[in-house]
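Visitor: Take this sequence and fold it.
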Amino acid sequence: MIQTNKKGNWFEITVPVEWEKYTVETLFKDFWKAPKKLVHTFRMEKGVLLNGQLPDWTLPLRKSERLSVKLFTEEESSYVPQYLNVEVLYEDDHLIVFNKPAGMDTHPNEDGQTGTLANAAAFHMQASGEVNRPRHIHRLDRDTTGAVLFAKNPLIAAILDKMLEERSIKRIYLALADGIIRQKKGTIDKPIGRDRHHPTRRRVSETGQHAITHFKVLEKLKQKNLTLVQCTLDTGRTHQIRVHFSSIGHPLAGDELYGGSDAFYRQALHAAKMEFTHPFTQEKIICHAPFIDEEPIFINIDPNEI
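Guide: Predicted coordinates for the structure are as follows:
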């Protein structure tokens, strides 16, 4: 793990030996894959120091040098801070992972909207004395529960966005599908596009975006005519798991939009686990999201065993 420290507005990293192959410039560009515009801003505003001095961005880094980045500057949040009872699964100076309950949007869909996870994140940061704007890295549907990742500053947000795009942030979902799925595991590889006849629904479409869902059957609940499945995604399309399972004749229980039964009070989908390597500390972060619903079908599964 790389040694780091927060000093006022500055984030300080002790350069590890494995970074000696980088310059300051290539650390930002090739290792963190930070956007050019953001790196340019750091340079112009003298927001990067090496051993307390303005660095030569082209010289190789050396082990034990102190790299400082001005990350913790005040920003006005675009979300109305609001206290909501939401569990924090992991938090440090740079990011937060929340366990989103059902019936809550990830972020406002119109100006001034409250009651969303982003409002809760803004309040949580403000209450901790952090005057920064939370940025959601991905989202879950309103009635899908589980782990959602937020960034606390523009640099970590840009890095995490790139990691999500490259699928180095791994997420595992649990779902209850209608009917009994016979195979033990499988892959659904079907493109997904908008449904012209419905404002929010998606559908499998030849002209849609590439979408791949892998699944493994965990339990066949024959008395209830349901199958508990574990899912991982190679792509992150809107409603992907819901659309894919509906397309193979096994819509998620409770998912009225895609033809699911009333065996569950909402679409039975939970983001149970998130795993990634922290961009700054290189620490492996693993978050298990406990089930919030008092629903015995989900409660019987131990998230730590996923």
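
Visitor: From now on I want contacts and neighbour counts done on CA atoms only, so please keep to that.
Guide: OK.

Visitor: which residues sit in contact with the most centrally placed residue in the chain?
Guide: Taking C-alpha atoms, centre = their mean, the centroid of the chain lies closest to L149, which sits 3.8 Å from it. Neighbour list for L149: L95, I96, V97, F98, H136, I137, H138 [criterion: C-alpha atoms under 8 Å, 6 or more residues apart in numbering].

Visitor: do the same with P191
Guide: Per C-alpha under 8 Å, 6+ apart, neighbours of P191: V204, S205, E206, T207, G208, Q209, H210, A211, I212.

Visitor: nearest spatial neighbour of it, skipping sequence neighbours?
Guide: Leaving aside its sequence neighbours, P191 sits nearest to H210 (C-alpha to C-alpha, 6 or more residues apart in numbering; 4.5 Å).

Visitor: Y265 too?
Guide: G254 (5.5 Å).

Visitor: Following up with a second sequence; could you model it the same way so I can compare the two?
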Amino acid sequence: MTYLIQQQDMQKTVEQFLLSYGYSAALIRRLRHTEQSILKNGIPVYTTYRLNEGDSLAVTLPEEHGSENIVSVPMDLDIRYEDRDLLVVNKAAGVPIHPSQGNHDNTLANGIAWYLGEKGEAATYRAINRLDRDTTGLLILARHALSACMLSDMVRTHAIRRCYLAAASGLVPPEGVIDAPIARTCDSTIERCVDFERGDSARTHYRTLYYNRDTDCSLVELRLETGRTHQIRVHMKHIGHPLPGDFLYNPDYRLIGRQALHSWQLDFIHPIKKEPLHFEAPLPEDMRRLFGQ
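Guide: Predicted coordinates:
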């Protein structure tokens, strides 16, 4: 990464400048301990060096060894966007995003390891937003440490706008806001519930797009103000319209074999290029069938 120092950045230290551009303190510490990683006009400098207008500051991100414990497995990936900083993937149903006990070689991480390996790369796997195993749709992956810390900060500050589509049981009201705190249930490490005493604040905005009388399902657009675990699934159950096929909150598989939830839209500013990005992924076939499509 190369930066031409402008007047407003004069007399900032290298560290102050990098922090203002979204570098995390942890990444700056790694740069300090990597030879030739910070050059001012071609000469190595410390992070305490003060910058002058017209300086050229070049930062080389430390080379990484990749996620070596992730097995490379060929996978049919639907990649919607790719550049040197990030990937946007349309994830299929039944695919966990991270390896875990019982899921060592069937995750998105395995497929990405294979995909990058075919390109001669060995990048560390960094999923920025999380989707449950059976939730389909758009997911952001960072390709290096800088985009990872910048995108993670954007998640924390709600600068990445996510929109979901869900099939919900029954006729859902035209629109509304669900403001109900969510906590872990007392007898499970996985299941969540609405709990107004112990829960963390959670708000979900919803709008009903279509109702199919034959399946008694509503197609609902949902936007999150917060990002609690299972937030949409828990909130829709709370208002009496759970998602069909949800093994935790509504195990009714007559219409669909997994929770009918899809990450439909993503909007955010590219962390490096600072350009607005917009992505959409069409509703998957199993959800379209619920609405006669």
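
Visitor: What does the TM-score come to for these two?
Guide: After superposition, the two chains reach a TM-score (TM-score structural alignment, normalised by the length of structure 2) of 0.88; 287 aligned residues with a C-alpha RMSD of 2.5 Å.

Visitor: ok, back up a step: now compare the contacts of P191 of structure 1 and name the two farthest from each other.
Guide: Greatest spacing in the contacts of P191 of structure 1, by C-alpha to C-alpha: T207 and I212 (14.9 Å).

Visitor: out of those two, which sits in the more crowded spot?
Guide: I212 (20 against 10; other C-alpha atoms under 10 Å).

Visitor: Was I right to think R161 of structure 2 contacts D267?
Guide: Yes - the pair R161 of structure 2 / D267 is scored as a contact, 5.1 Å apart, by C-alpha atoms under 8 Å.

Visitor: Just to check, D105 of structure 2 is in contact with N69?
Guide: No - in this structure, D105 of structure 2 is not within contact of N69 by C-alpha under 8 Å, at 10.6 Å.

Visitor: More neighbours: the two, which one.
Guide: D105 (18 against 9).

Visitor: which one in structure 1 is aligned with that one?
Guide: When structure 1 is aligned by TM-score structural alignment, the residue opposite D105 of structure 2 is T114.

Visitor: could you check the distance from the residue nearest to P191 of structure 1 over to A289 of structure 1?
Guide: H210 of structure 1 sits 28 Å away from A289 of structure 1, going by C-alpha to C-alpha, to the nearest Å.

Visitor: higher neighbour count, those two?
Guide: Between H210 of structure 1 and A289, counting by other C-alpha under 10 Å, A289 is the more crowded of the two (25 against 17).

Visitor: And the more buried one, what's its match in structure 2?
Guide: A289 of structure 1 maps onto A281 in structure 2, by TM-score structural alignment.

Visitor: Any idea how many residues pack against the nearest residue to that match once chain neighbours are set aside?
Guide: Distances taken as C-alpha to C-alpha, 6+ apart put W264 closest to A281 of structure 2, at 5.2 Å, once the chain neighbours are dropped. Neighbour count of W264 of structure 2, defined by other C-alpha under 10 Å: 23.

Visitor: Check which helix or strand W264 of structure 2 maps to.
Guide: Element membership for W264 of structure 2 (DSSP states H and E) is strand 261-269.

Visitor: With N5 of structure 1 instead?
Guide: Taking DSSP H and E as the criterion, N5 of structure 1 maps to strand 4-7.

Visitor: And for that strand, what's in contact with it?
Guide: In contact with strand 4-7 of structure 1 (C-alpha under 8 Å, 6+ apart) are residues F11, E12, I13, T14, D93, F280, T281.

Visitor: Dump those into a markdown table; add distance to Q82 of structure 1 and secondary structure as well.
Guide: Shown next, in a markdown table, are those (distance: C-alpha to C-alpha, whole Å; DSSP: H, G, I helix; E, B strand; the rest coil):
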| residue | distance to Q82 of structure 1 | secondary structure |
| --- | --- | --- |
| F11 | 28 | strand |
| E12 | 31 | strand |
| I13 | 33 | strand |
| T14 | 36 | strand |
| D93 | 20 | coil |
| F280 | 29 | coil |
| T281 | 30 | coil |
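
Visitor: Buried only: go through those residues for me.
Guide: Among those, those classed as buried by 16 or more other C-alpha atoms under 10 Å are F11, E12, I13, T14, F280.

Visitor: could you list every residue that touches R288 of structure 2?
Guide: With C-alpha under 8 Å, 6+ apart, R288 of structure 2 has no contacts at all.

Visitor: Mean distance of whatever helix or strand it lives in to its aligned residues in structure 1, please.
Guide: Taking DSSP H and E as the definition, R288 of structure 2 sits inside helix 285-288. Helix 285-288 of structure 2 differs from its equivalent in structure 1 by a mean of 3.8 Å after superposition (mean C-alpha distance after the TM-score superposition for structure 1).

Visitor: now the aligned partner of the residue nearest to P191 of structure 1 in structure 2: how far from D179 of structure 2?
Guide: Mapped onto structure 2 by TM-score structural alignment, H210 of structure 1 lines up with S201. Distance of S201 of structure 2 to D179 of structure 2, computed by C-alpha to C-alpha: 8 Å.

Visitor: Wait, the match of A289 of structure 1 touches L165, no?
Guide: No - between A281 of structure 2 and L165 there is no contact under C-alpha under 8 Å: 10.3 Å.

Visitor: Helices of structure 1, start to end?
Guide: Secondary structure of structure 1 (DSSP state H): helices at 24-26, 36-44, 117-127, 154-165, 240-247, 296-299.

Visitor: what's the spacing between the second one and its chain's center?
Guide: Between the centre of helix 36-44 of structure 1 and the centre of its chain there are 25 Å (C-alpha atoms, centre = their mean, to the nearest Å).

Visitor: wait, the match of D105 of structure 2 sits on M104?
Guide: No - using C-alpha under 8 Å, T114 of structure 1 is not in contact with M104, being 9.8 Å away.

Visitor: Output the contacts of strand 4-7 of structure 1 as JSON lines; include the columns distance to L54 of structure 1.
Guide: What follows is the contacts of strand 4-7 of structure 1, written out as JSON lines (distance: C-alpha to C-alpha, whole Å):
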{"residue": "F11", "distance to L54 of structure 1": "15"}
{"residue": "E12", "distance to L54 of structure 1": "14"}
{"residue": "I13", "distance to L54 of structure 1": "15"}
{"residue": "T14", "distance to L54 of structure 1": "16"}
{"residue": "D93", "distance to L54 of structure 1": "24"}
{"residue": "F280", "distance to L54 of structure 1": "20"}
{"residue": "T281", "distance to L54 of structure 1": "23"}
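
Visitor: which among those gets closest to L164 of structure 1?
Guide: Closest to L164 of structure 1, out of all of the contacts of strand 4-7 of structure 1 and judged by C-alpha to C-alpha, is F280, at 15.8 Å.
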